[in-house]
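> Got a sequence here, can you build the structure:
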Amino acid sequence: MTDHPPVPPFTRETAIQKIRMAEDGWNSRDPHKVSLAYSEDSRWRNRSEFVTGREEIVEFLSRKWERELEYRLIKELWAFGDDRIAVRFAYESRDTDGNWFRSYGNENWEFNPDGLMAVRHASINDVPIAESDRKYHWPLGRRPDGHPGLSELGL
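Okay, the predicted model is just below:
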């Protein structure tokens, strides 16, 4: 198997790098690309849904991004250990009726020695927001360098 750097054990710098790589992947909204950051047998708990393996990850993300339109995400380091990273995040999206939401959450990640995420636990809360309350206005895709993070935005 090929390593997916950075690999455990993590330092503060490599944990932050791993988080930005995950954020960039999710902001691509490409389920197949995103799934490659996870082990073949990766196990997820996302809200109340349980997902196992890359095929189910692709199916899950495809459904997610069909209903969460104009999805933009920011992730931030909360804590890290040798092979684990805790992340807080917030994303904005709208539904097909044009209603906007900011979704806040925490993720706990565990990585295998190759740097692939083997376990992901996500707890997420959705808050309706007015379109005028949006804070993420970059073009769809990767958050630009220099764009404020969660702490700078007061989120």
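
> Going by C-alpha atoms from here, please, whenever you check contacts or count neighbours.
OK.

> how about the helices in the protein?
Using DSSP state H, the helices found in the chain span residues 12-28, 31-35, 53-67, 150-153.

> Now mean neighbour count and distance to Arg134 too, for the ones you listed, in TSV please.
Supplementary listing: the helices of the chain in TSV, determined by neighbours: other C-alpha atoms under 10 Å; distance: least, C-alpha to C-alpha, whole Å:
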stretch	mean neighbour count	distance to Arg134
helix 12-28	19	16
helix 31-35	19	25
helix 53-67	16	18
helix 150-153	10	11
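
> And this one, please, so the two structures can be compared:
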Amino acid sequence: MSSRPPLPPFSEETAIQKVRAAENAWNLRNPEAVSLAYTTDTRWRNRDVFVNGRDEVVGFLTQKWQRELDYRLIKELWAYTGHRIAVRFVYECHNADGQWFRSHGNENWEFDEFGLMRVRRASINDQAINESDRLFHWDAPGPRPDDHPGLTELGL
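The predicted structure is shown next:
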């Protein structure tokens, strides 16, 4: 089995690396590539949707990014211990009608010994915003540039 460093048990430094790697992958919006960070039997709860296994992850993310246009995500480490990481995140996107949203959420992650995520639990709240209120500005799809402020710096 291939591993996905950094591996647990996590230090603050390796937990931050894991969070940024996840953020970067999701900002590329490639469902197949993102799914490889999860165990083949991964279990998710995303809002009120339950996802089981990599194939369902691919389907879920494909549909997500068809609905959530111009998606840009920032994640920040909240806490870590052993093989678990808690993350807070915010993403901005718009729907097909042009309405922009800022979505605020928390995730709890659990990893196997190979650094693959086996459990992901996400709670998310959506806030309608005007396009002029957007805070996430970088070329997408693609990772957030290193000089773009994070959540704390943006006051989110």
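
> Drop the TM-score for these two in here.
With the length set by TM-score structural alignment, normalised by the length of the first structure, the two chains reach a TM-score of 0.99; 155 aligned residues with a C-alpha RMSD of 0.4 Å.

> With respect to Asp95 of the first structure, which of the helices of the first structure lies nearest?
For Asp95 of the first structure, the closest of the helices of the first structure is helix 53-67, at 5.8 Å, according to C-alpha to C-alpha.

> now the helices of the first structure as TSV including distance to Leu77 of the first structure?
TSV is the format used below for the helices of the first structure (distance: least, C-alpha to C-alpha, whole Å):
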stretch	distance to Leu77 of the first structure
helix 12-28	6
helix 31-35	19
helix 53-67	22
helix 150-153	10
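
> Spatially nearest residue to Gly105 of the second structure, not counting backbone neighbours?
Ile124 (4.1 Å; C-alpha to C-alpha, 6 or more residues apart in numbering).

> Near the one you found, how many other residues are there?
Look at Ile124 of the second structure: counted by other C-alpha atoms under 10 Å, it has 15 neighbours.

> who touches it in this structure?
Asn46, Arg47, Ser103, His104, Gly105, Asn106 (C-alpha atoms under 8 Å, 6 or more residues apart in numbering).

> and the third one, what does it touch?
For Ser103 of the second structure, the residues meeting the contact criterion (C-alpha under 8 Å, 6+ apart) are Val90, Tyr91, Glu92, Ile124, Asn125, Asp126, Gln127.

> same thing but 6 Å
Val90, Tyr91, Asn125, Asp126, Gln127 (C-alpha atoms under 6 Å, 6 or more residues apart in numbering).
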